[in-house]
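Peer 1: model the structure of this input:
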Amino acid sequence: MNAKALFRASLPLKLKEEAAGDKPLSSGDKAADQARTAELAEEISTWQDIFYAENRRKLLVVLQGMDTSGKDGTVRGVFHRLDPLGVRTVSFKSPTAAELAHDYLWRVHREVPAQRELVIFNRSHYEDVLWPAVHDQIDAKECKRRYRQIQEFERMLAETGTVLLKFFLHISRDEQKKRLEERLADPEKHWKVDLNDLEERKYWNDYQHLYEKAIGETDTDEAPWYVIPADSKTHRNLAIASVVGETMKAMKLAYPAPNPDYFKTQVK
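Peer 2: Prediction:
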């Protein structure tokens, strides 16, 4: 089954609550699905070694979704086998005073991958449209302007050698409630709780509408969006690992040609 085609955002996008529980790649056996994800993680690690040696391209993975949708879990579950030498995770928080003194893409551009690097954005530049729009800090006209700027920014990245994969982790409101309650009930998970997460649930419908709009405005062939059902953590990881694996395989990665002089060299 072609995971890239299966999860590619279908426009116009309508985020349905029940779709968050879909598991089209599942075998029906949780342990088997976890084993398959582990296999894919190992394959991605192998591809990364060639990608790094090739020293020709860059890979940017964007993870977006509501609170508790599994951005951290995806990093741990899909990318944990990668060589730290060539991978970096960036988590975007509320902008600092210095960042606010620049344009909103300034802090993002600093973090995009360098050659041979795989970078994972845990939240991203899309936060600079979603949160301000929900809280009436920017209007529809400014949203439209930012969608255009983001699309142009991502096109520039693609044209200068960056492969982009954007994942929206689609969690249902009920599943988010369950995960938040689990964190509140477990003292060892209290460090994960931000009371603002509970407050933001009031704006659930607004966020869903804005995600539909943002994905619709910025899904392009060079920077595609993939909508991943995220109520099942196991299937979420399997789906994302499948898309990443297919993408890296399609890149036709190859080790650099051997240096013929090395065949004549002896180590003394």
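
Peer 1: C-alpha only now, for contacts and for neighbours.
Peer 2: OK.

Peer 1: surely V90 forms part of a helix?
Peer 2: No. Secondary structure assignment (DSSP: H, G, I helix; E, B strand; the rest coil) places V90 in strand, not in a helix.

Peer 1: test my guess that W106 contacts E99.
Peer 2: Yes. Applying CA atoms under 8 Å as the test, W106 and E99 come out as touching, 7.3 Å apart.

Peer 1: in the helix or strand harbouring A38, what's buried?
Peer 2: Using DSSP states H and E, A38 sits within helix 30-54. Neighbour counts over helix 30-54 (16 or more other CA atoms under 10 Å) mark 33-34, 36-38, 40-45, 47-52, 54 as buried.

Peer 1: show me where this structure has strands.
Peer 2: Under the criterion DSSP state E, the chain contains strands at 58-65, 87-91, 118-122, 162-170, 225-229.

Peer 1: second input sequence below; structure requested for side-by-side comparison:
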Amino acid sequence: MQLDQYKVTANISLTKSQTKVVIDDAEKELKKVRKQLGKLQDTLYAHGKYSVLICLQGMDTAGKDSLIREVFKDFNARGVVVHSFKVPTELELKHDYLWRHYIALPARGKFGVFNRTHYENVLVTRVHPGYIMSENIPGVNAVDDINESFWNQRFEQINNFEKHIAENGTIIFKFFLNLSKEEQKNRLLRRLRKQEKNWKFSPGDLKERKLWDKYQTCYEDAINRTSKPHAPWYTIPADDKPSARYLVAKIMFDTISAYTDIKEPELDDDIKANIELYKQELNNE
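Peer 2: Predicted coordinates for the structure are as follows:
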């Protein structure tokens, strides 16, 4: 399987990108690779020099929540921390828009998952620029002040943020779950038909769906401006959930496995020389 085809290394067009790929035995293959990822996380923790940040973006119903549940099922619970970023709180709005993401970054040795990310600040706010007004930014006194220069600056800030954390040991993955409009319709209808799924539905989902084309344009622009070698975007076909989950897990495993310096630290020479003595001491208790 050529996983590099999903990595964004040149400008892409989302209208020409795949939204569905079906991988044989995807669920079976996922079980294998997620166990490997779990073991790799143990080594990452013992090594203690890298952290891993997984950024998940996609339209409503793209499958972010279930992907997190299935991909990280075999992790030590203390080895992965998930943050779901909603509407900024009063406290968060008193800081710059990246502050809440900085403080949620994973510690060395851990995986951090951002379910919706700092990219909401160039996606939802770009579709609804009025939201920016609640940030109380100097020089932005009206929606008309939010011009192309404003967005250029914000993209530069995001690129600098990711470059900074990458240079300090964070391995960054950014996955766009590329869902078709037709499949989103089917998933919204499923939420309405199944009583146990009703709680997931909001009338606001339909309002946002009407802005589908605008969101796609903003996603495409954000991906093209911010896919860098140290923080690449991957566009993952999301219409088939098992295949999408496997692709995400496999890309992470293959990429991290290529870091030849990530290994468990060797024991101190004095400890190694006395291992048999320590065994004997315990056995003689």
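
Peer 1: fetch the TM-score of the aligned pair.
Peer 2: Their TM-score after superposition, calculated using TM-score structural alignment, normalised by the length of structure 1, is reported as 0.93; 261 aligned residues with a CA RMSD of 1.4 Å.

Peer 1: returning to what we had before: contacts for the helix holding A38 of structure 1 next, please.
Peer 2: The contact list for helix 30-54 of structure 1 (CA atoms under 8 Å, 6 or more residues apart in numbering) reads 26-27, 57, 78-83, 86, 116-117, 234-235, 237-238, 241-242, 244-245, 248-249, 253-256.

Peer 1: got the angle between that helix and strand 58-65?
Peer 2: 150 degrees (axes from the mean of the first three to the mean of the last three CA atoms, to 10 degrees).

Peer 1: which of the strands of structure 1 sits most buried?
Peer 2: Highest mean neighbour count among those (mean count of other CA atoms under 10 Å): strand 225-229, with a mean of 26.

Peer 1: check the mean deviation of that strand from structure 2.
Peer 2: Following superposition, strand 225-229 of structure 1 is found to deviate from structure 2 by 0.3 Å on average (mean CA distance after the TM-score superposition for structure 1).

Peer 1: would you mind measuring from the equivalent of A101 of structure 1 over in structure 2 to R100 of structure 2?
Peer 2: Taking TM-score structural alignment, the alignment pairs A101 of structure 1 with K94 from structure 2. From K94 of structure 2 over to R100 of structure 2 the distance is 10 Å, taken as CA to CA, to the nearest Å.

Peer 1: these two: who's more crowded?
Peer 2: Between K94 of structure 2 and R100, counting by other CA atoms under 10 Å, R100 is the more crowded of the two (17 against 14).

Peer 1: picking that back up, for L198 of structure 1, find the nearest of the strands of structure 1.
Peer 2: Smallest distance to L198 of structure 1 across the strands of structure 1 (CA to CA): 15.0 Å, for strand 58-65.

Peer 1: how close does that closest one sit to structure 2?
Peer 2: With mean CA distance after the TM-score superposition for structure 1, strand 58-65 of structure 1 departs from structure 2 by a mean of 0.5 Å once superposed.

Peer 1: what's the angle from that strand to strand 162-170?
Peer 2: Using the same axes, to 10 degrees: strand 58-65 of structure 1 against strand 162-170 is 10 degrees.

Peer 1: how far is strand 58-65 of structure 1 from where the chain is centred?
Peer 2: 3 Å (CA atoms, centre = their mean, to the nearest Å).

Peer 1: looking at the strands of structure 1, which is closest to G216 of structure 1?
Peer 2: strand 225-229 (8.9 Å).

Peer 1: what residues in structure 2 pair up with the closest one?
Peer 2: So strand 225-229 of structure 1 sits over residues 233-237 in structure 2, by TM-score structural alignment.

Peer 1: show me what that stretch is in contact with.
Peer 2: By CA under 8 Å, 6+ apart, stretch 233-237 of structure 2 touches 6-8, 17-21, 173-179, 223, 226-227, 244, 247-248.
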